[in-house]
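Q: Here's my sequence, what's the structure:
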Amino acid sequence: MVHSNQVHASFDPVNAASYALGPAHKQSSFEVNYFNIHGFGQNPRTLLALAGVSFKSHTPEKWIEEEMAKTAFGVMPVLKETTVDGKVLEISESVAIEHYLGRIFGLYGDNHFEQTVIDQFYHSTSSLLDQIYSRKFGYKDHPKILEDNLKKLSETYVPTWAKYHEAHLQANGANGHYVGNKFSIADVRSANLIPVIQSITGETIVSESKTPAIWKLKTTLEANPSYAAYTETDEFKGHCKGNMEYYGF
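A: You can find the predicted model right below:
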């Protein structure tokens, strides 16, 4: 096996100072490289919209042939940030991107306690998402396996997730946030998961009437002016169309 000694720019310490620009990150421009669907690009785009910064989405025309090998891990999404001093920062892996955006735009709590709470609910939702993707998609030609998988999701994984998240959100005042009265990466991850859950269970588990505090995550996000403006763009509507064609929701 041949190992390359070349360090990808994402991991080169020479760029370390550019990651600590503080408020200057608001002056950066951003690009999310991903397919023309919501998928794993949805949360990074949502966080950028909430932050009210300039960003665009880009779907590489020759992803496999040309672009894949240029990324840190050969996967998308990839976030590219061009800073005010002209540095281009490139971050791979959706979870790393979301945590990075959360840190630089104040969407990751105000102290270690809040960050730890956010982390726990964020990763709880990530675990459910992993179960959904592993059990639902890829079984189109295996209807019996798919039926059993969806039953397990509907009877075990989704209800358990909903139980604990609803209880915490109610305790926080059912105000659409996991911590205090501020948006966080956990709010966004769960709010964007609701349509995915309903594509499997309908309104039998998660809905405005059954889980009002979870539902409040969705309506609070939708009411944010910066995010609401983003959802009216042709770009966002194109992602919705792509999602419906690819995933069915």
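Q: all contacts plus neighbour counts: C-alpha atoms, from now on.
A: Will do.
Q: Going by neighbour count, which residues in stretch 193-203 are buried?
A: Buried positions in stretch 193-203, judged by neighbour count with 16 or more other Cα atoms under 10 Å: 193, 194, 195, 196, 197, 200, 201.
Q: Stretch 133-141 too?
A: Neighbour-count burial for stretch 133-141 [16+ other Cα under 10 Å]: 135, 136.
Q: List the contacts of that stretch.
A: 145, 146, 149, 150, 153 (Cα atoms under 8 Å, 6 or more residues apart in numbering).
Q: And for stretch 221-238?
A: Under Cα under 8 Å, 6+ apart, the answer for stretch 221-238 is 36, 37, 46, 49, 50, 51, 52, 57, 176, 188, 191.
Q: SS state for the second one?
A: Which is residue 37. When classified by DSSP: H, G, I helix; E, B strand; the rest coil, residue 37 comes out as coil.
Q: tally of neighbours for it?
A: By other Cα atoms under 10 Å, 22 other residues sit near residue 37.
Q: swap in the third one?
A: Other residues within reach of residue 46, judged by other Cα under 10 Å, total 22.
Q: Over to the fourth one?
A: Other residues within reach of residue 49 by the criterion other Cα under 10 Å amount to 20.
Q: roughly how far is the helix or strand encompassing it from the heart of the chain?
A: Assessed by DSSP states H and E, residue 49 sits inside helix 42-51. Helix 42-51 sits 8 Å away from the centroid of its parent chain (Cα atoms, centre = their mean, to the nearest Å).
Q: All the strands of the chain, residue numbers only.
A: Ranges of strands within the chain are 29-33, 54-58, 78-82, 88-92, based on DSSP state E.
Q: need these in JSON lines with distance to residue 127, can you?
A: Output for the strands of the chain, formatted as JSON lines (distance: least, Cα to Cα, whole Å):
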{"stretch": "strand 29-33", "distance to residue 127": "23"}
{"stretch": "strand 54-58", "distance to residue 127": "26"}
{"stretch": "strand 78-82", "distance to residue 127": "21"}
{"stretch": "strand 88-92", "distance to residue 127": "20"}
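Q: this one as well, want them side by side:
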Amino acid sequence: MPNYKLMYFDSKGRAEVIRMALTVAGQEFEDKRFAREEWQTVKPTIPQNQLPCLQVDGRFIPQSGAILRYVGRAFGLYGENNDESTIIDVVIGTTEDFMKHVIALYYEKDEAKKAELIKDVQEVKLPAYLNILEDILKQNDGGNGFFAGKKISIADMLVFDLMDQVGTMVTLPTFPPKLGGLMEKVKSNPKMKEYLAKRGS
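A: Below is the predicted model:
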């Protein structure tokens, strides 16, 4: 079996959904978390000089999206066929579009501008994103409650993780019915439940 080492900082960020995916897959991995000072020393040795980075038997895989898809394909979390994988890609792309607004909010230093961004995300961007996700679920869940197919995928975990992290910056609204059901299904997955209990907030 390959040895997996996920490298990131001591925070959730872009690595958290990858941690979740590996955990749900039942795959042991080294969760290497760099202090900022340590990272400056290690940085020149990491492809593209950025994190997260996944090391598989010594081979480096950079870029969070590529890592997440790699893990999804490796452990059956990326759909059972091309149609399901495509739906998952649609969810990932939609999420990346929304994340641009969240990242802008996170890095804004001017308090007045930050307040405007919070209002826009909370009142406009977030409801629109949730409605898109609800529509995707209505069109594709087939009564199973997941975005694609009959079991949990990286798309389900990605949305769950994003809402978990965004909820620390803005007030989350009540989720639409199907999306709310999805969030509960992800949270109640046995391995995910155990992981969240260990991790805490």
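Q: give me the stretch of the second structure that the helix holding residue 49 of the first structure matches.
A: Residues 16-25 of the second structure are matched to helix 42-51 of the first structure when aligned by TM-score structural alignment.
Q: what does stretch 117-133 of the first structure give?
A: With TM-score structural alignment applied, stretch 117-133 of the first structure matches the range 87-103 in the second structure.
Q: That stretch vs the first structure, average distance?
A: In the superposition with the first structure, the average deviation recorded for stretch 87-103 of the second structure is 1.0 Å (mean Cα distance after the TM-score superposition for the first structure).
Q: Show me which positions of that stretch end up buried.
A: Those would be 87, 88, 89, 90, 91, 92, 95, 98, 99, 101, 102, for stretch 87-103 of the second structure by 16+ other Cα under 10 Å.
Q: What of stretch 219-238 of the first structure?
A: Residues of stretch 219-238 of the first structure classed as buried: 221, 226, 227, 230, 231, 236 (neighbour count, 16+ other Cα under 10 Å).
Q: and what of stretch 95-115 of the first structure?
A: Using 16+ other Cα under 10 Å as the test for burial, stretch 95-115 of the first structure gives 95, 97-105, 107-109, 114-115.
Q: swap in stretch 26-33 of the second structure?
A: 29, 31.
Q: how much distance is there from the match of stretch 117-133 of the first structure to the middle of the chain?
A: Its chain's average C-alpha position is 10 Å from that of stretch 87-103 of the second structure, according to Cα atoms, centre = their mean.
Q: picking up where we left off before, adding distance to residue 72 of the first structure, write the buried residues of stretch 193-203 of the first structure out as CSV.
A: Converted to CSV, these look like this (distance: Cα to Cα, whole Å):
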residue, distance to residue 72 of the first structure
193, 27
194, 30
195, 31
196, 28
197, 31
200, 34
201, 36
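Q: just these now: which is nearest residue 167 of the first structure?
A: residue 194 (16.4 Å; Cα to Cα).
Q: Skipping adjacent residues, who's closest to the counterpart of that closest one in the second structure in space?
A: Matched by TM-score structural alignment, residue 194 of the first structure corresponds to residue 163 in the second structure. Among residues not flanking residue 163 of the second structure along the chain, residue 172 sits closest, at 7.8 Å (Cα to Cα, 6 or more residues apart in numbering).
Q: Report whether the expected contact of the one you found with residue 125 is present.
A: No. Using Cα atoms under 8 Å, residue 172 of the second structure makes no contact with residue 125, being 11.7 Å away.
Q: how far does stretch 177-187 of the first structure stretch from start to finish?
A: Using Cα to Cα, to the nearest Å, the end-to-end distance of stretch 177-187 of the first structure comes out at 6 Å.
Q: and if you look at stretch 70-79 of the second structure?
A: Separation of the first and last residues of stretch 70-79 of the second structure by Cα to Cα is 13 Å.
Q: Report the separation between the match of residue 194 of the first structure and residue 169 of the second structure.
A: Separation of residue 163 of the second structure from residue 169 of the second structure (Cα to Cα): 10 Å.
Q: Point to the residue nearest the middle of the second structure.
A: For the second structure, the residue nearest the mean C-alpha position is residue 158 (3.1 Å; Cα atoms, centre = their mean).
Q: Next up, the contacts around that residue.
A: 17, 92.
Q: do residue 23 of the second structure as well
A: Taking Cα under 8 Å, 6+ apart, we find residue 23 of the second structure in contact with 191, 192, 195.
Q: which among those residues gets closest to residue 152 of the second structure?
A: Among the contacts of residue 23 of the second structure, and counting by Cα to Cα, the member closest to residue 152 of the second structure is residue 192, at 10.7 Å.
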